[in-house]
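Enquirer: sequence isn't available, so here's the structure alone:
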């Protein structure tokens, strides 16, 4: 695959014409809930001030951006053909009005708009980010996976560059979509400038606090963690599990089992600032996910200097350095029980400096912004050097 960012990641020179002008990036989003909104906020905050970011997104998702970007919305709450049509019409109107220098399409359903732009509107440098390849959610060899992979491959190759958010997804792209110009720009998290909130977690030399953050659903693997934790408490009495998040499909028998455990505290959903206070106070973060495109909470944990116990699925093993920033555990209950039983507070404390160093060197927003500056600059420079652009 052709590299748009060189391995040294040094700034790429621009022509004087490109340097002198303000450049516009138009982001087209069929959804901006959760991770995509965070992605856009970090990009706006960490890239050069020369870039003006415009976003087309559903009206009911606009609040996710917290007023940090220039937005144009379309009215559609349900995913449907009508919603895609409204996204396309709105994006076309903004493109005609603002005349962006770069087009940036986010997530699978925006591929339809990207194809339309490339076929029927003046050609501009185009970037696509899947935020997790859709085909990876389905069983290998299944018909649904094959059909979605076929569509992703042939639509994604229209883009000049496809940004993968993790090394795992980059490898998947290289192996399965050979005609796609995939590049790796790992996700990142912003530094915390605000003073941390007082923690409600009881800390003591005699208690080891384990933290889980996220939805209590099958993907996030909380069922496995809870069973493994309960088994571990039979071997030692100093363990406590703090759960930040909640069930997404209502109450169940499993909910009652969690509530009955005196060694588990359910804290419900918390603000990002409150989550940071939990990450600061707990001894280790548990991430037992069955699948993850990246695992942003791992980077957030390292920002707090907190080691991570992660499953061996998808992108997670690439994020954790065993015996340095945590451990990678095979996705079996017996392995997780054994890993929890073996945890030692003094060992975890020794890992904190390495976790902080990993955040600064690998997951800091400044690195993310610099790599996108390089990508944007290279694409504009290629456009300026083309006599037909």
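Expert: Structure's in. What do you need? Everything numeric in this text was worked out from a predicted model, so none of it was measured.
Enquirer: contacts and neighbour counts: CA atoms only from here.
Expert: OK.
Enquirer: let's verify residue 73: helix, strand, or coil?
Expert: At residue 73, secondary structure determined by DSSP: H, G, I helix; E, B strand; the rest coil is strand.
Enquirer: A helix includes residue 286, no?
Expert: No: assigned with three-state DSSP, residue 286 falls outside any helix and is strand.
Enquirer: list the buried ones in the helix or strand that contains residue 339?
Expert: Using DSSP states H and E, residue 339 maps to helix 333-341. Residues of helix 333-341 classed as buried by neighbour count (16 or more other C-alpha atoms under 10 Å): 333, 336-341.
Enquirer: use this one as the comparison:
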């Protein structure tokens, strides 16, 4: 039996962690010749792993010595590393092992020659395959042409039935016109998000907005809401292990990201029939169509607000995009094919 460890660098839970958990669980459930473990530093993630019944082995901290001990303890055959740092460290700490690098976003370092892009290029000599969640990552990586044979775009796992089931796990009373769902980080463009919210409130004083997620800008958002007396319009939920009931009680998802790898939350919204108003970052421009949402090519606050208010105020317009969102999600559902594709990667002889 082959043993695969899914290596992540933090104890937080977000998009990449979600994908890793899905892969571990589905591979372990479907195949008898591969055993997967989720590996990351100890912390909040353990509660998530337990709730998902995910096989794991946590380390005290993400360091060379901890990873070398892990290598001795688990004796993995394949390292499936889920970000830049994990990929580079895997090439150092697991000599002789097959390494798969899985890039979940097209961070700025990818796009220009510099220390990070060069280190990753050097580390790629030890990497068997580079999996990406969107073609944008390969297209934007400055050294991509030198590594062309190693790249493969596999997207993200979409399990629409699981999302629909989780949306029913609990109920909330409040209804929201608009929701932001994700970590409040630089990648999500928090400044533009605030400007969109302010203008939407100016145009429609009764609008209700939910913010679901934590991140380094969380406290700044809380302070901004308090200072501008926006508490009657905006409710912050913080991190939610299952955010889907809140998403289900919202009408429109807004996602003005500076960069994205894939944009999984957009499909989660579409699955629940929620139109998506977003930037054209990463995979979003291939997920969201004019029928089920609106992709904005630049940071134009007026365009965001205009589309949001039309969806909120015009029931017929909303209904058309709501129905198109449901249809689009059905087209994107791919969990069976995705897991089979990942499993085949584990069969590649390095």
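Expert: Nice, thanks for sending it over. Worth saying up front: this structure is predicted, and the values here are computed from it rather than measured.
Enquirer: pretty sure residue 85 of the second structure is touching residue 9, no?
Expert: Yes: using C-alpha atoms under 8 Å, residue 85 of the second structure makes contact with residue 9 at a distance of 7.2 Å.
Enquirer: these two: which is more packed in?
Expert: residue 9 (20 against 17; other C-alpha atoms under 10 Å).
Enquirer: residue 113 of the second structure: what secondary structure?
Expert: coil.
Enquirer: contacting residues for it?
Expert: Contacts for residue 113 of the second structure were tallied using C-alpha atoms under 8 Å, 6 or more residues apart in numbering; they are residue 142.
Enquirer: any idea how far it is from residue 138 of the second structure?
Expert: 14 Å (C-alpha to C-alpha, to the nearest Å).
Enquirer: same deal with residue 104 of the second structure?
Expert: 11 Å.
Enquirer: now for those two: what residues contact both?
Expert: The contact lists of residue 104 of the second structure and residue 138 share residue 132, where a contact means C-alpha under 8 Å, 6+ apart.
Enquirer: show me where the stretch 1-150 of the first structure has strands.
Expert: 23-29, 51-58, 70-74, 102-106, 126-129 (DSSP state E, counting those that start in this stretch).
Enquirer: tabulate those (a markdown table), appending distance to residue 199 of the first structure.
Expert: What follows is the strands of the stretch 1-150 of the first structure, written out as a markdown table (distance: least, C-alpha to C-alpha, whole Å):
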| stretch | distance to residue 199 of the first structure |
| --- | --- |
| strand 23-29 | 36 |
| strand 51-58 | 36 |
| strand 70-74 | 35 |
| strand 102-106 | 36 |
| strand 126-129 | 36 |
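Enquirer: using JSON lines, lay out the ones you listed together with mean neighbour count and distance to residue 187 of the first structure.
Expert: Below are the strands of the stretch 1-150 of the first structure laid out as JSON lines (neighbours: other C-alpha atoms under 10 Å; distance: least, C-alpha to C-alpha, whole Å):
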{"stretch": "strand 23-29", "mean neighbour count": "23", "distance to residue 187 of the first structure": "17"}
{"stretch": "strand 51-58", "mean neighbour count": "22", "distance to residue 187 of the first structure": "18"}
{"stretch": "strand 70-74", "mean neighbour count": "18", "distance to residue 187 of the first structure": "22"}
{"stretch": "strand 102-106", "mean neighbour count": "23", "distance to residue 187 of the first structure": "14"}
{"stretch": "strand 126-129", "mean neighbour count": "24", "distance to residue 187 of the first structure": "11"}
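Enquirer: to residue 286 of the first structure, which of the ones you listed lies closest?
Expert: strand 126-129 (27.5 Å; C-alpha to C-alpha).
Enquirer: mind reading off the mean deviation between whatever helix or strand comes next after the helix holding residue 339 of the first structure and the second structure?
Expert: Next helix or strand after helix 333-341 of the first structure toward the C-terminus (DSSP H and E): helix 345-358. Superposing on the second structure and averaging over aligned pairs (mean C-alpha distance after the TM-score superposition for the first structure), helix 345-358 of the first structure comes out at 2.5 Å.
Enquirer: so where is helix 345-358 of the first structure in the second structure?
Expert: Following TM-score structural alignment, the aligned partner range for helix 345-358 of the first structure in the second structure is 315-328.
Enquirer: mind listing what's buried in the matching stretch?
Expert: 318-319, 321-326, 328.
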